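>>> Give me coordinates for this.
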Amino acid sequence: MIKLLKSKSGEGYIDVVIVILAAILVIALAVQVLPVFTAKNQLNTFADEIMREAEISGRIGSDVKNKIKDMKDNTGLAPTISWSTSYVSGNKIQLNGEINVTLKQTVDIGFFSFGSFPIELTSKAKGRSEVYWK
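The predicted model follows:
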């Protein structure tokens, strides 16, 4: 009986099972975390696209709002958007006037039944108006 307990045959099987279990946990973690990087990339693109629309139109009006609606439909994101600029009259921004936009989106990282971990993603874009208003 003692000889059987001291025998090390079969030890490799236990090592293989532990390595496979660890690999499965790493893959499961990656599957839960990688969508956050995708959402951050989409949020950056979202900010750049609406900033470019605001630069071209020289105001934060219906053109920008339509672009925001299109981007929300395309990306599936619904961030909170805040603008920072100085207006000439109404919503018009004078030529070379600085425009800042900040987008914030909360994304949950849940690891199966262990809970949910909300992460707030922030994306900022800066630009200048390309329209001269008389």
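>>> all contacts plus neighbour counts: C-alpha atoms, from now on.
Fine.
>>> what helix or strand does the residue lying closest to L121 once chain neighbours are set aside sit in?
Computed as C-alpha to C-alpha, 6 or more residues apart in numbering, the closest residue to L121 that is not its neighbour in sequence is Q105, at 5.2 Å. For Q105, the host element (DSSP states H and E) is strand 98-110.
>>> other SSEs contacting that strand?
Under the contact criterion of 3 or more C-alpha pairs under 8 Å, 6 or more residues apart in numbering; DSSP states H and E, strand 98-110 touches helix 11-57, strand 80-85, strand 116-128.
>>> Would you do the same for the sequence below? I want to compare the two.
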Amino acid sequence: MLKRVWKEQRGEGYIDIAVLVLCVFLVLALSVKLLPVFIAKQQLDTFATELCREAEISGRVGSETSRRAAVLTEKTGLVPEIRWSRSGRIQLNEEVSVQLTYRYDLGLFGSFGSFPVTLRAEASGKSEVYWK
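Prediction:
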């Protein structure tokens, strides 16, 4: 098909190829802008899982989880809003959950077509510490 278009003497084939190339570049540009959103969502899910695991191991929501959140923020560059189901000490086998919310600005073409996307991640687990 492309051979025939290239061999055609009329200008119609050239216009078709130009439009096709333009469409390919627009799809490529859109995918380059959307891919970071999926990466940020994956990082946010990992962030929530690791924070919850820290609460399970330490048996409380406090300084340990705050330090872990700071380390994860430094590693990922994400600064999500963190909400815990409870705070303080968590007795053995009691459940704890964390919910993270992050607003990602999806700027498609500079400031034109820019809008925020809210990403959410949640993780839950049970404490592994017995408090006397």
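>>> Pipe the helices and strands packed on strand 98-110 of structure 1 into CSV and attach distance to V64 of structure 1 and mean neighbour count per row.
Putting these into CSV (distance: least, C-alpha to C-alpha, whole Å; neighbours: other C-alpha atoms under 10 Å) gives the following:
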stretch, distance to V64 of structure 1, mean neighbour count
helix 11-57, 6, 15
strand 80-85, 12, 13
strand 116-128, 14, 15
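>>> how far away is the nearest residue to K40 of structure 1 once chain neighbours are set aside from D73 of structure 1?
Excluding the flanking residues, the one nearest K40 of structure 1 by C-alpha to C-alpha, 6+ apart is L121, at 6.5 Å. Applying C-alpha to C-alpha, to the nearest Å, the value for L121 of structure 1 to D73 of structure 1 is 19 Å.
>>> got it, and N66 of structure 1?
As judged by C-alpha to C-alpha, N66 of structure 1 and D73 of structure 1 stand 11 Å apart.
>>> quick revisit: kindly reformat the helices and strands packed on strand 98-110 of structure 1 as TSV containing distance to L95 of structure 1.
Listed next are these as TSV, based on distance: least, C-alpha to C-alpha, whole Å:
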stretch	distance to L95 of structure 1
helix 11-57	9
strand 80-85	12
strand 116-128	7
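>>> dump the residue contacts of L95 of structure 1.
Residues near L95 of structure 1 by C-alpha atoms under 8 Å, 6 or more residues apart in numbering: 58, 128-133.
>>> How much space separates R10 of structure 2 from D16 of structure 2?
Separation of R10 of structure 2 from D16 of structure 2 (C-alpha to C-alpha) stands at 11 Å.
>>> And R103 of structure 2, by the same measure?
Counting by C-alpha to C-alpha, the separation of R103 of structure 2 from D16 of structure 2 is 40 Å.
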